[in-house]
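Student: here are the coordinates; sequence isn't available:
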């Protein structure tokens, strides 16, 4: 069964990590998961943006961590994508949790590294509990120590490890961190890995696949995998033409 993940919302059709992209993804019932990225503002509020800096996707400059929430709220987070999105702002994680509650799973990637956002795990977990969505959320990060901390704070909230390359001692890493989910670049996925993760009941996914031919190849080879894409419409079309189950 293919699981479709809308990367940073439906970011092929709306500016990434904005309410517009999340609302669009929620209009398609066969999108199972929305992925988003979280940093902390200067005053400690979890905010949704991918980069550590503001320059690429907003009208601002500098680092996210150096701006208060009030500062961030003044920035245009949509015009870079298209003029009609000029009213989009950087959302807070709380706003996204409220929007998606009862509607869609969320993969929340913590964009921390080292101690750049000390306490981010506890702040995010507190929000998850406040809004009663712990069964809807999987936390994830390239910083695997962050996932270990998250699991120690609350092991009832699922944690996932993200990899760029081909990890060694993967099972040991999962046990050490308490993670039950793995996300990696599709280059490194093999049938052996898929079968091993399935036996261990570890959720396995690939990121970020946008090319239609590559999407079709993955669907054909690995019909039971989680696929993250900026263009859910392309994956939906391929899956429906092939009568793939969602």
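Tutor: On my side now, so go ahead. Source: prediction; values computed, not measured.
Student: CA only for contacts and neighbour counts going forward, please
Tutor: Noted.
Student: where's the most centrally placed residue in the chain relative to residue 231, distance?
Tutor: For the chain, the residue sitting closest to the mean C-alpha position, by Cα atoms, centre = their mean, is residue 35 at 2.7 Å. Residue 35 sits 13 Å away from residue 231, going by Cα to Cα, to the nearest Å.
Student: which residues are common contacts for the two?
Tutor: Contact criterion Cα atoms under 8 Å, 6 or more residues apart in numbering; residues bridging residue 35 and residue 231 by contacting each: residue 6.
Student: select the longest strand from this protein.
Tutor: strand 33-40 (DSSP state E).
Student: can you pull the buried residues of whichever helix or strand comes after it?
Tutor: Using DSSP states H and E, the helix or strand that directly follows strand 33-40 along the chain is strand 46-48. Neighbour-count burial for strand 46-48, counted by 16 or more other Cα atoms under 10 Å, picks out 46, 47, 48.
Student: helix, strand, or coil at the closest residue to the residue nearest to the centre of the chain other than its chain neighbours?
Tutor: Among residues not flanking residue 35 along the chain, residue 107 sits closest, at 4.6 Å (Cα to Cα, 6 or more residues apart in numbering). Taking DSSP: H, G, I helix; E, B strand; the rest coil as the rule, one finds residue 107 in the strand state.
Student: included below, for side-by-side comparison, is a second structure:
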């Protein structure tokens, strides 16, 4: 049976404040194969790691990410719904995450959050950091904005791209090949067994999101799905071990 990789969605988002260093470090500690994170631009053009376009849900700030400088964003408490008894987690810059990735072997799926606001130069800035830290072979760039990932491929054909999508797509492996993607990242509801298997048979990896339920994990492990993206990497690793025994 093929080995299914486990990507920690926004880090170990089920147990730690999402998209923070504590969440990413927990994923590493659990033994995940990779992490998934989201990037946007601050007011002063820095690449920052946060999912929503607004600060309201995951921090004690209010307003749009794009209206605050990196320094201002760094002052916010990003502990989200988790009570942290120690140091309050902060919004990391993508540079910080790249520095940390140099200390381990984790893969990293970078989702460009440029569907609502078309952040100028987001693609160039992400690629420049990936190249600066020599992470080209460990990064996958994904987005629901497929124009953006095609542009990334044109800028940096050595970095893998993968389209994100949430509805059923006809023969998605053909679409992925047409935009030079090596993988697809479908919502798990748009990833029935036959689509997963056919995609992999046609040389396209499949990494469904967000796979949190035990029965969904087991189904995907049993068909040897390329990877799953989950909020609970520790739980997924335990289940993968049991399924592969």
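Tutor: Here it is on my side, so go on. A quick note: this is a predicted structure, and the numbers were derived from the prediction, not measured.
Student: closest one of the buried residues of strand 46-48 of the first structure to residue 7 of the first structure?
Tutor: residue 48 (12.7 Å; Cα to Cα).
Student: relative to residue 56 of the first structure, how far out is the closest one?
Tutor: Distance from residue 48 of the first structure to residue 56 of the first structure, by Cα to Cα: 14 Å.
Student: what's the answer for residue 181 of the first structure, then?
Tutor: 29 Å.
Student: more neighbours: which of these two?
Tutor: Comparing residue 181 of the first structure with residue 56 by other Cα atoms under 10 Å, the one with more neighbours is residue 181, at 20 against 13.
Student: what lines up against the more buried one once you look at the second structure?
Tutor: When the second structure is aligned by TM-score structural alignment, the residue opposite residue 181 of the first structure is residue 183.
Student: show me the contacts for its match.
Tutor: Counting by Cα under 8 Å, 6+ apart, residue 183 of the second structure has contacts 161, 162, 163, 173, 176, 204, 205, 206, 207.
Student: so which of those are in strands?
Tutor: Of the contacts of residue 183 of the second structure, the ones assigned to strands by DSSP E are 161, 162, 163, 205, 206.
Student: the first one contacts residue 153, correct?
Tutor: What it means is residue 161 of the second structure. Yes: contact criterion Cα atoms under 8 Å: residue 161 of the second structure and residue 153 qualify, at 6.8 Å.
Student: shared neighbours, the two?
Tutor: residue 180.
Student: out of those two, which sits in the busier spot?
Tutor: Between residue 161 of the second structure and residue 153, counted using other Cα under 10 Å, residue 161 has the larger neighbour count: 31 against 18.
Student: contacting residues around that one?
Tutor: Per Cα under 8 Å, 6+ apart, neighbours of residue 161 of the second structure: 140, 141, 142, 149, 150, 152, 153, 180, 181, 182, 183.
Student: residue 179 is in contact with the fifth one, correct?
Tutor: In other words, residue 150 of the second structure. Yes: if you go by Cα under 8 Å, residue 150 of the second structure and residue 179 touch, sitting 6.3 Å apart.
Student: tell me which of those two has more neighbours.
Tutor: Counted by other Cα under 10 Å, residue 150 of the second structure and residue 179 do not tie: residue 150 has more neighbours, with 20 against 17.
Student: mind listing what the nearest residue to residue 86 of the first structure once chain neighbours are set aside touches?
Tutor: In space, residue 86 of the first structure comes closest to residue 79 once its chain neighbours are excluded; the distance is 4.5 Å by Cα to Cα, 6+ apart. Residues near residue 79 of the first structure by Cα under 8 Å, 6+ apart: 58, 85, 86, 87, 88.
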